[in-house]
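S.K.: just coords:
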C-alpha cells in the first residue's frame, strides 16, 4: 500500500464477508420483515421486538440447524444481527443501527 492508501475498515470487511454468502444474504433480507417471512403461530416471542427463533429460520431455509446456527453466528460476529435467548431458544433480529453505519461506511469507501 502507498502512503496515501487507507486500509479498509476491518468491521466493513467482516460484514461484507458475512454478506458474501447468498444464504446469509437471504437470511438478513428475510429478517427485515420477520412477520412476512416467518410464521407467527408457535412463536414464543414477538419477532419484531425479540427476533425470530433459529428453529423457524431453519425450517424456512431448509438447512441443518447446525448450518443455520453457524450462518447466524457469522452474521452476529459481523454485527448485522443480535441474538436474544428466550428459554432454551435463540432468537435473531437485525441490528438496524449497525446496518445503517455499514451502509454509510460503504458510501464513504466505494
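M.R.: Sure thing, it's come through. The shown structure was predicted, so the numbers you read here are calculated from the model rather than taken from an experiment.
S.K.: contacts and neighbour counts: CA atoms only from here.
M.R.: Fine.
S.K.: and residue 36, how many residues sit next to it?
M.R.: 10 (other Cα atoms under 10 Å).
S.K.: what about it, which helix or strand?
M.R.: In this structure, residue 36 is located in helix 34-37 according to DSSP states H and E.
S.K.: try this one side by side with the last:
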C-alpha cells in the first residue's frame, strides 16, 4: 500500500490555518460569517452580506474590541485563506472563502 506524504506547502498552509483558528475570537468570527444575516445587522449593511461580506465596523461593534485589533484578527484569517476582503467605498467587508475552507478540510482529511 502506498501512502501519500503531504507536500511542504500543504503542511505550511494547514499550520497557518491552525494558527488562525487557535484564537477563540477569530474562530467565533469565522463562525458568525457562516450565517452573516443571523449575526449582523443586515438593515445597516451598505452591501449584501451574503454576496460581499460583513463590514469590519459591524464585526468590531459586535466584538466590542478596538478597530485595530479586529483588523489584525481579520488579516490573520485572510492570510490563512479563510476569508476574503472586499472594499466598498472606504469600508472593508469580509466573507468566508468556502472553497478554500473545503480545500483545508479535504487536506486535513488526507493528512490525518
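M.R.: Structure received. Keep in mind that what you see is a predicted model, and the values were worked out from it rather than measured.
S.K.: after the helix holding residue 36 of the first structure, which helix or strand is next?
M.R.: From helix 34-37 of the first structure, the next helix or strand downstream (DSSP H and E) is strand 52-53.
S.K.: quick one, helices of the second structure?
M.R.: Assigned by DSSP state H, the second structure shows helices spanning 8-21, 24-34, 36-39, 56-63, 67-79, 98-111.
S.K.: for residue 46 of the second structure, find the nearest of these.
M.R.: helix 56-63 (10.9 Å; Cα to Cα).
S.K.: which residue lines up with residue 49 of the second structure in the first structure?
M.R.: Aligned counterpart of residue 49 of the second structure in the first structure: residue 47 (TM-score structural alignment).
S.K.: ok, its match touching residue 34?
M.R.: Yes - Residue 47 of the first structure lies in contact with residue 34 (Cα atoms under 8 Å); the separation is 6.0 Å.
S.K.: which residues does the equivalent of residue 67 of the second structure over in the first structure contact?
M.R.: By TM-score structural alignment, residue 67 of the second structure lines up with residue 65 in the first structure. Counting by Cα atoms under 8 Å, 6 or more residues apart in numbering, residue 65 of the first structure touches 54, 55, 58.
S.K.: please name the nearest non-neighbouring residue to the second one.
M.R.: The reference is to residue 55 of the first structure. Leaving aside its sequence neighbours, residue 55 of the first structure sits nearest to residue 65 (Cα to Cα, 6 or more residues apart in numbering; 7.1 Å).
S.K.: distance of the corresponding residue of the first structure for residue 17 of the second structure from residue 105 of the first structure?
M.R.: Residue 17 of the second structure maps onto residue 15 of the first structure when the alignment is built from TM-score structural alignment. Distance of residue 15 of the first structure to residue 105 of the first structure, given as Cα to Cα, to the nearest Å: 11 Å.
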